[in-house]
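J.: Okay, structure incoming, though there's no sequence with it:
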């Protein structure tokens, strides 16, 4: 059986400031690195065969911390990078609402219909994310795979794998370094764990 561990990157400064990160390269905070270390320790009990990551630094650094603990190299896949938010990138939620209220309202209420100036559509993100996952799973049949990526694309991937419409995008939550586990059965993928952050319970 193939098992996929789909993980969001650790905390960044822009996460704290509620800024749209998207395709911008933003480093982990010290807390973000600590989150990744705790995740790595909690995953020592699993037999992991391969690690893949988005090519953006915050995901790649998180993946490298896992790889160091598991003694595995990290393979970068640009198809796993976060959704591009175009003109919104670097802006806080308040700034986006102030300057792009109409577009922001659609994004928050009907994300699958949103057209962000200069950015990607959610369906486009889902398509490239699913393609990356399908390729990875095909290459690693009957193995345990870690994939480190980003909140928006992970949510879109999970919805796609579960055959759930993208309109339910905001029904899923993805915290920093959360772990989602998907098992591939004979009848298709099964979501076993969603947004697991038990490894962070003892953080002060």
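T.: Perfect, thanks for sending it. In this text the structure is predicted, and so the values were computed from the model without any measurement.
J.: rest of the way, CA atoms for contacts and neighbours
T.: Noted.
J.: looking just at contacts, which helices and strands does the longest helix along the chain meet?
T.: The helix spanning the most residues in the chain, taking DSSP state H as the definition, is helix 122-139. Here helix 122-139 touches helix 151-161, going by 3 or more CA pairs under 8 Å, 6 or more residues apart in numbering; DSSP states H and E.
J.: another one to put next to it:
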């Protein structure tokens, strides 16, 4: 049977810096009361899903989100894994600055219209292309690891950041990175990508309240040798 690995991408909940300030890798940025409430509701929604692994960015706001989801899970999910490749884009000298102020910078237009050409200033500034590459590489690695350890049709969860999630979705959709700003990933939202041997299927994007029971892949049809399709997935060849 072909392996089908389902990735649940979760953006961390709200913090005091979410929105007005580019937090980046600023240490000590934690969930605020709104964020903790968002994450508690998300954890309740995901409690019955059979998660093979929970992986998080090393930043505190993601670690707290992942911990809340794991703690609220119906079955033990094991130790939460940390993978730096799912960490926020390294914004260099832009880190900690207000977005209103950054919007006046010439680089802002490049980030919005031609992000594949954008590299953030400063010694530790990263390009968006490099950030996408590390995140997508991490997804591929985890897909292989989860499939090897838990078999076909395994689900696992990664808690990360808005730009990282958007870049992973763009890759799964076959979009050039310059289109990734058209994708949205709100705080505490759920994005789901199902990876097969032939192609990824983007199952959900920026979901903040839908039912999740249908995310568990259906067993293959007897004698078909094919992994089951989730809701909304078309068979090979498309069709109405």
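T.: Now that the structure is in, tell me what you want to look at. Given the structure is predicted, the values throughout are model-derived calculations rather than measurements.
J.: quick one: the longest helix of the first structure aligns where in the second structure?
T.: Using TM-score structural alignment, the residues of the second structure aligned to helix 122-139 of the first structure are 128-145.
J.: Please list the residues outside that stretch that contact it.
T.: Residues from elsewhere that reach stretch 128-145 of the second structure, judged by CA atoms under 8 Å, 6 or more residues apart in numbering: 5, 7, 85-86, 89-90, 115-119, 164, 167-168, 171, 177, 195.
J.: Could you tell me which of those count as buried?
T.: Among the contacts of stretch 128-145 of the second structure, those buried by neighbour count (16 or more other CA atoms under 10 Å) are 5, 7, 85-86, 89-90, 115-116, 118-119, 164, 167-168, 171, 177, 195.
J.: any idea how far residue 141 of the first structure is from the residue most central in space within the first structure?
T.: The structure's the first structure has its C-alpha centroid closest to residue 150; by CA atoms, centre = their mean the separation is 2.6 Å. Here the criterion is CA to CA, to the nearest Å. By it, residue 150 of the first structure lies 24 Å from residue 141 of the first structure.
J.: do the same with residue 90 of the first structure
T.: Residue 90 of the first structure is 39 Å from residue 141 of the first structure, where distance means CA to CA.
J.: quick one: which of the two has more around it?
T.: Shown here are residue 90 of the first structure and residue 141; by other CA atoms under 10 Å, residue 90 has more neighbours (19 against 13).
J.: Quick check: the residue opposite the more buried one in the second structure once aligned vs residue 183 of the second structure, distance?
T.: When the second structure is aligned by TM-score structural alignment, residue 90 of the first structure is paired with residue 96. Residue 96 of the second structure sits 23 Å away from residue 183 of the second structure, going by CA to CA.
J.: what does residue 87 of the second structure give?
T.: Distance, residue 87 of the second structure to residue 183 of the second structure, by CA to CA: 19 Å.
J.: In terms of packing, which of those two has more residues around it?
T.: Counted by other CA under 10 Å, residue 87 of the second structure and residue 183 do not tie: residue 87 has more neighbours, with 22 against 15.
J.: Contact partners for that one?
T.: Contacts for residue 87 of the second structure (CA under 8 Å, 6+ apart) come out as 57-59, 160-161, 164.
J.: try residue 41 of the first structure
T.: Counting by CA under 8 Å, 6+ apart, residue 41 of the first structure touches residue 69.
J.: quick one: what's aligned to it in the second structure?
T.: Using TM-score structural alignment, the partner of residue 41 of the first structure in the second structure is residue 44.
J.: Show me the strands in the first structure, by range?
T.: Remark: strands assigned in the first structure by DSSP state E are 2-8, 50-53, 74-76, 144-149, 179-185, 188-196.
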